[in-house]
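S.K.: I would like the atomic coordinates for the input below:
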Amino acid sequence: MLNILVPVSDRSDDEQNGRVRVAIEIATALTARLTVIVEGQFALAGGDWSGPPPCATPQQEAFSPVPEQLADLLDRSAIRWGWIERPGGWREVSQQVGTGWLVAAPPTDTADGIGGAVDIEEALIQHRLAMVTVPPNLRSFEARGHALVLWDGSREAGHALAAAVPLLRVASRVTLLEIDDGSLATLGCQALDLLAARGVAATLSYVKAGGRSAARIALDEIAARGPDYAVMGAFDRPSWMQRLSGKVTDELIRHSPVPLFLKH
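M.R.: A predicted model of the protein is given here:
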């Protein structure tokens, strides 16, 4: 079963509540499990570091560090959910939950690594997680809306496309935007065939890079097309998307008005 991960802190605020609602809506649309990652003061009884994420048992529920408001929100949903502690770093979390989709906030200058703000590159590359970044003002996620796939023909774009298939299957409309800087290894029409073989119908659109930066292209196209979310690969090597590292990645994630589904 697909595992949706959402980190939270012990504070309750609108942004965190909105991020949890996004995680619930994704889990509901995909019939997935949701795991809340919290900082706790005690070890999980009988925790298995190598196994799947545990559910809170009735004995643990009384001591659950999940904020009460969020626990009530989760209990009112129809999803299966549980929680784990973040015992140290994200490496320990990955040992407990394995792979999954991490719903997280964009980085901020005061990010402390919990409460939703995570190291994007660490989560994507070291722990092989897919990530959904949630803009600060977003309070919902339209899984069945319009999905925009930013396609540069790279291996990483292919990984992102494959990982996002469960989400794309429930989208009402999928647009695959072929961004051509002269180095496309896999054409957009080939990507359409891959999607069709997995039960996803998509339309193909095209834009010439024309010397514009990767972040500028992505932000301009998102603004012009108004999708509910965008899908893209990250941190590749051979083409324009390699510039989605460092400052350009930071710019795109910070300023995208819609959620981004990222996969390395």
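S.K.: can we go C-alpha only for contacts and neighbour counts from here?
M.R.: Fine.
S.K.: tally of neighbours for the closest residue to residue 154 other than its chain neighbours?
M.R.: What sits nearest to residue 154 in space, not counting adjacent residues and going by CA to CA, 6 or more residues apart in numbering, is residue 185, at 6.2 Å. A total of 12 residues lie near residue 185 under the criterion other CA atoms under 10 Å.
S.K.: Check residue 204 too.
M.R.: Neighbour count for residue 204, taken as other CA under 10 Å: 15.
S.K.: Secondary structure class of it, three-state.
M.R.: Taken by DSSP: H, G, I helix; E, B strand; the rest coil, the conformation at residue 204 corresponds to strand.
S.K.: From residue 176, how far off is it?
M.R.: Using CA to CA, to the nearest Å, we find residue 204 at a distance of 5 Å from residue 176.
S.K.: Also residue 150?
M.R.: For residue 150 relative to residue 176 (CA to CA), the value is 6 Å.
S.K.: repeat for residue 260
M.R.: In this structure, residue 260 lies at 14 Å from residue 176, with CA to CA as the measure.
S.K.: same question, residue 95
M.R.: As it turns out, when the distance is counted by CA to CA, residue 95 lies 34 Å from residue 176.
S.K.: Give me the more crowded residue out of these two.
M.R.: residue 176 (23 against 16).
S.K.: you'd agree that one is in a strand?
M.R.: Yes. When three-state DSSP is applied, residue 176 is found to be in a strand.
S.K.: so it touches residue 188, yeah?
M.R.: Yes. Between residue 176 and residue 188 a contact is recorded at 7.2 Å, counting by CA atoms under 8 Å.
S.K.: any shared contact partners between those two?
M.R.: When contacts are counted by CA atoms under 8 Å, 6 or more residues apart in numbering, residue 176 and residue 188 have 151, 204 as shared neighbours.
S.K.: want to put them side by side, so please do this one too:
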Amino acid sequence: MKTGLLHVAEDRGGEARVDAAIQLAKAFGLHLTGTQAAPLSAYAMADPFGGVYPSLKLFAEHEKRQDATRASIEERLRDDGVSFGWVRGAGSPAVVLLDQSRLNDLIILSHLESDEGGWDAELDLVGDVAVHSRAPILSVPYDNGTLNLEGTALVAWNASFEAAQALRFSVPLLSRASLVQIVTIGDEAPEFPASGAAAYLSHHGIKSELLPVPLADLSVGEELLNVAIDTQANFVVLGAYGHSRIRERILGGVTREMLLRCPKPLLLAH
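M.R.: Predicted coordinates:
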């Protein structure tokens, strides 16, 4: 893991993302690419007849804000001795990040702040990128970008392709953890049990423990969240599950639950 894509925007999670990105860059010698998007909605105006047209004033103001944000982040990266580049693309953040993710090893995003209002901008971003990207995502809580890679790592396992993909992508992070626990919620899939995931990690020199959890009255997402909190996991590895836009929500229930409520970083892959 040598390259990382950092989502840069003027939002509440921006500082936490930069904090996490700098820690990853120092740990793995990552070259970071700060990525800004310029969607039409940022400088579009509507007329009384229902038309939409670009506003040069709004465009200039948007560019000024992005320039200031870029200057501030670049100063931090230079001060910390982090190698970096920069991209500013036209289009929605999800589209720009997906375009740039083709030759990056990791994308750094933020958890959701709320689940109100149905399909909102944050859900659009995390959902689209998590489900369509071929690179893994490190999502951090919007108010805390602290990473403890030497602590406890929790791997959510259900024998799916998504869980296996997340496990493979997470090997560089898991290799640094002091304890790796592989949690299964409810009945295991006999063809690919958690012991198989543990055997895979052992081939990479990573020791792990199995943590079976019975499924009772709570949902799988709620059970997983409780396990993450009870074990004091420092980060969680999770397959990103998704549905079509026609069903209104691109993220599955477990992924959504963790992105909304988990107080720790998540390594996601689809």
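S.K.: which residues touch stretch 204-219 of structure 2?
M.R.: Counting contacts by CA under 8 Å, 6+ apart, the residues outside stretch 204-219 of structure 2 that touch it are 171, 174-175, 179-187, 194-195, 198, 201-202, 223.
S.K.: Just the buried subset of those residues, please.
M.R.: 171, 174-175, 179-185, 194, 198, 201, 223 (16 or more other CA atoms under 10 Å).
S.K.: Identify the farthest-apart pair in these.
M.R.: Across those, no pair lies farther apart than 175 and 223, at 25.6 Å, counting by CA to CA.
S.K.: buried set for the helix or strand in which residue 63 of structure 2 is found?
M.R.: Using DSSP states H and E, residue 63 of structure 2 sits within helix 56-79. Using 16+ other CA under 10 Å as the test for burial, helix 56-79 of structure 2 gives 59, 66, 69-70, 73-74, 77.
S.K.: I'd say the residue nearest to residue 154 of structure 1 and residue 151 touch.
M.R.: No. Under the criterion of CA under 8 Å, residue 185 of structure 1 lies out of contact with residue 151, with a separation of 10.7 Å.
S.K.: returning to that earlier point: what is the most widely separated pair among the buried residues of helix 56-79 of structure 2?
M.R.: Pairwise over the buried residues of helix 56-79 of structure 2, using CA to CA, the maximum falls at 59 and 77, 26.7 Å.
S.K.: in structure 1, which spans are strands?
M.R.: Listed in chain order, the strands of structure 1 (DSSP state E) span residues 3-7, 33-38, 80-85, 101-104, 130-133, 146-151, 173-180, 203-208, 229-233, 260-263.
S.K.: closest one to residue 117 of structure 1 among the ones you listed?
M.R.: Of all those, the one in closest proximity to residue 117 of structure 1, counting by CA to CA, is strand 101-104 (6.0 Å).
S.K.: Output the contacting helices and strands for the closest one.
M.R.: With contacts taken as 3 or more CA pairs under 8 Å, 6 or more residues apart in numbering; DSSP states H and E, strand 101-104 of structure 1 sits against strand 3-7, helix 14-30, strand 130-133.
S.K.: What range does that strand cover in structure 2?
M.R.: In the comparison with structure 2, strand 101-104 of structure 1 aligns to the range 106-109 (TM-score structural alignment).
S.K.: mean shift between the matching stretch and structure 1?
M.R.: The superposed stretch 106-109 of structure 2 is, by mean CA distance after the TM-score superposition for structure 1, a mean 1.4 Å from where its aligned residues fall in structure 1.
S.K.: Please apply the same query to stretch 20-28 of structure 2.
M.R.: Using mean CA distance after the TM-score superposition for structure 1, the mean distance for stretch 20-28 of structure 2 is 1.3 Å.
S.K.: contacting residues for the residue nearest the centre of structure 1?
M.R.: Compute the mean C-alpha point of structure 1, and by CA atoms, centre = their mean the closest residue is residue 132, 1.8 Å away. Each residue near residue 132 of structure 1 by CA under 8 Å, 6+ apart is listed here: 101-104, 259-262.
S.K.: Quick one: map it onto structure 2.
M.R.: Taking TM-score structural alignment for the superposition, residue 132 of structure 1 sits opposite residue 138 in structure 2.
S.K.: Would you mind measuring from its match to residue 163 of structure 2?
M.R.: Distance, residue 138 of structure 2 to residue 163 of structure 2, using CA to CA: 15 Å.
S.K.: What of residue 26 of structure 2?
M.R.: Distance check for residue 26 of structure 2 against residue 163 of structure 2: by CA to CA, it reads 27 Å.
S.K.: So for these two, which sits in the more crowded spot?
M.R.: Between residue 26 of structure 2 and residue 163, counting by other CA under 10 Å, residue 163 is the more crowded of the two (23 against 14).
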